[in-house]
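> for reference, the sequence and a predicted model appear below.
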Amino acid sequence: MPSLILSLETSSPVCSVALHRVADGSLVGQTELRLEKSHSSHLSVLVSQLLENTGHTLQDLAAVALSDGPGSYTGLRIGAAAAKGFCYALDVPLLAVGTLQSLAHQVAQRTAHPENYLYCPMLDARRMEVYAALYRHDGTEELAPTPLVLDADTLGEQLAHHSLLCFGNGAAKFRPLVAGHPHVAFLAGIEPSAIAVGELALGAYQRQEFRSVAYYEPFYLKEVYTTTPKNRT
């Protein structure tokens, strides 16, 4: 009987996959690769190796979960294509977990007295812009995922009333703008992980919050812009 949730995290340069048991949410195994632009060529290999190393096959999957975004356009598309392919082939449901929500969950799980903070994941959106959100320790959303242009007044209202923990690959751009503020702290080295995706996906699976395999699209947050190459003749 299918008993595992396979989780894919491809929204950042880290390509990560994980397996969790449906019965108790325990982690079976996880692997990741930290190579730029490697997702398309290595994601399926990572899945195959993880299944083999843990003594399982694709037929043991009860569902496939993926990081929903925001994040890298290309990475999210690769993750969505892979997840849809597995779901179609195995006839199992698709689950999607917000990238910022899973980052906040990851940090809250490790924080002493987590109820004392608002969690502010920030993903780099180039220049002085980030994708950001605010969550309480129990996952309650205080600020929906949004693109923020950073300046000294960013999140000023929240900082006036709450202690914020900021993290993710966009947080370093915010740090010098609020240097010395007593209500904000920064955590380095926090990256999207398939483990956190899987932990949140388990709840979605139990609630049967499945996504349409045919019509699912990642949550890009901003429109995808393409340009036409200049005529070089």
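That came through, no problem.

> switch to C-alpha atoms for all contacts and neighbour counts from now on
OK.

> just to be sure, residue 17 is in a strand?
Yes - under DSSP: H, G, I helix; E, B strand; the rest coil, residue 17 falls within a strand.

> residues near residue 29, how many?
16 (other CA atoms under 10 Å).

> check which helix or strand it maps to.
strand 27-34 (DSSP states H and E).

> and what of residue 148?
According to DSSP H and E, residue 148 maps onto strand 141-149.

> let's bring in a second one:
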Amino acid sequence: MSCILHIETSTDVCSVAVSNDGECIFNREDHDGPNHGVKLGVFVDEALSFCDEAGTGIDAVAVSCGPGSYTGLRIGVSMAKGVCYGRDIPLIAVPTLELMCVPVLLGHDDIEDDALVCPMIDARRMEVYAGIYDRALTAVRPVGADIVTADTYKGLLDGRPVYFFGGGACKCMETIAHPNARLIEGVKPLAKWMFPLAEKRMAEGKTEDTAYFVPFYLKDFVAKESKKLI
């Protein structure tokens, strides 16, 4: 197992955590943002000082890689790269929507075995950025920019329960209005939930080229999708 520094800045929340052998040993969060430019450096410095004083070396840095806020991701990835270069350690990218599934899958034992989970990041109006996963966190559908109507997820909902959560979920439930649609409130992407995904990637050798890594910016995704319509 490894000691990993985790950085999450994809939404208004700024959070930093450290995990060691499958346990979160340090955690800082700021929910009053977006304050990433002010808070992130302080949190990372505290985390590194904590590890240095405890004699726990950092083996890698994990960063939430989007989709998410352009500014937030840029700040988070820049900080992660700086620590990786300074300490000569690898960079791990954790997809934000997968990260959001972790507290749901670990904390809700009542979810049906055949259910799907759908993390949502709010865009505008009735638009969201969403992914669809099964309970093994296997993607049933790629991340997409969805305009939510009563029919958007109907094909999936007709066959099994689907749990919706994240910043874009609450505004959609009245529109989705299906008996198999479930809402889980209060789920945000936080650094303290990154460790199961980051440790798995570390064990599998799935690290990034620090020099060339670029996160999944929403603005780039929108531009790509818009070109398809031209």
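Done, it's in. Note that this is a predicted model, so its numbers are computed, not measured.

> and the TM-score between them?
The TM-score (TM-score structural alignment, normalised by the length of structure 2) is 0.90; 222 aligned residues with a CA RMSD of 2.1 Å.

> related to what we said a few turns ago, quick one: the strand holding residue 29 of structure 1 aligns where in structure 2?
Under TM-score structural alignment, the alignment places strand 27-34 of structure 1 onto residues 24-31 of structure 2.

> which residues touch that stretch?
Outside stretch 24-31 of structure 2, the residues within contact range by CA atoms under 8 Å, 6 or more residues apart in numbering are 12-19, 39, 43, 47, 50, 190-192, 195.

> just to revisit the earlier point, give me the helices and strands touching the strand holding residue 148 of structure 1, please.
strand 129-135 (3 or more CA pairs under 8 Å, 6 or more residues apart in numbering; DSSP states H and E).

> give me the contacts around the strand it packs on.
Here strand 129-135 of structure 1 has contacts from 70, 100-101, 104, 118-125, 141-150, 170, using CA under 8 Å, 6+ apart.

> and if you look at stretch 115-123 of structure 2?
Residues from elsewhere that reach stretch 115-123 of structure 2 (CA under 8 Å, 6+ apart): 68, 97-98, 100-101, 128-135, 160-169.

> so how do I select the buried members of those in ChimeraX?
Command for ChimeraX, covering only those of these found buried under the criterion 16 or more other CA atoms under 10 Å:
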select :68,97,98,100,101,128,129,130,131,132,133,134,135,160,161,162,163,164,165,166,167,168,169
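
> so stretch 71-91 of structure 1 corresponds to what in structure 2?
Mapped onto structure 2 using TM-score structural alignment, stretch 71-91 of structure 1 spans residues 68-88.

> what sits up against the matching stretch?
Contacts of stretch 68-88 of structure 2 (CA under 8 Å, 6+ apart): 7-12, 34, 36-37, 40-41, 60-66, 89-91, 96, 121, 210-211, 214-219.

> quick one on the thing from earlier: now the strand holding residue 29 of structure 1 on structure 2. Mean distance?
Mean deviation of strand 27-34 of structure 1 relative to structure 2 after superposition (mean CA distance after the TM-score superposition for structure 1): 1.0 Å.

> so who does the closest residue in space to residue 59 of structure 1 that isn't next to it in sequence touch?
Distances taken as CA to CA, 6 or more residues apart in numbering place residue 2 nearest to residue 59 of structure 1, at 6.5 Å, with adjacent residues excluded. Residue 2 of structure 1 sits next to 59, 60, 61, 62 when contact means CA under 8 Å, 6+ apart.

> do you know how far residue 2 of structure 1 is from residue 82 of structure 1?
To residue 82 of structure 1, residue 2 of structure 1 is 19 Å away according to CA to CA, to the nearest Å.

> host element of residue 196 of structure 2?
Element membership of residue 196 of structure 2 [criterion: DSSP H and E] is helix 195-203.

> now do the strands in structure 2.
3-8, 14-20, 23-30, 60-64, 91-94, 116-122, 127-133, 139-147, 162-165, 181-184 (DSSP state E).

> which residues of structure 1 does the last one align to?
Structural correspondence for strand 181-184 of structure 2: residues 184-187 of structure 1, per TM-score structural alignment.

> mind checking the longest helix of structure 1?
helix 73-90 (DSSP state H).

> how about that one: buried residues?
In helix 73-90 of structure 1, counting by 16+ other CA under 10 Å, buried: 73, 75-84, 86-87, 90.

> check the burial of residue 150 of structure 1 by counting its neighbours.
17.

> how about it, what's its partner in structure 2?
In structure 2, residue 150 of structure 1 lands on residue 148 (TM-score structural alignment).

> show me what contacts the closest residue to its match other than its chain neighbours?
Leaving out its chain neighbours, the residue that sits closest to residue 148 of structure 2 by CA to CA, 6+ apart is residue 126, at 5.5 Å. Applying CA under 8 Å, 6+ apart, we find residue 126 of structure 2 in contact with 147, 148, 149, 171, 172.

> against residue 42 of structure 2, how distant is residue 126 of structure 2?
From residue 126 of structure 2 to residue 42 of structure 2 the distance is 36 Å (CA to CA).

> ok, the aligned residue in structure 2 for residue 104 of structure 1 - contacts?
In structure 2, the residue matched to residue 104 of structure 1 (TM-score structural alignment) is residue 101. Residue 101 of structure 2 makes contact with 117, 119, 137, according to CA under 8 Å, 6+ apart.

> mark which of those are buried, thanks.
Buried members of these, counted by 16+ other CA under 10 Å: 117, 119.

> so which of the contacts of residue 101 of structure 2 hold up in structure 1?
Contacts conserved in structure 1 for these, using both residues aligned by TM-score structural alignment, their matches' CA atoms under 8 Å: 117, 119, 137.
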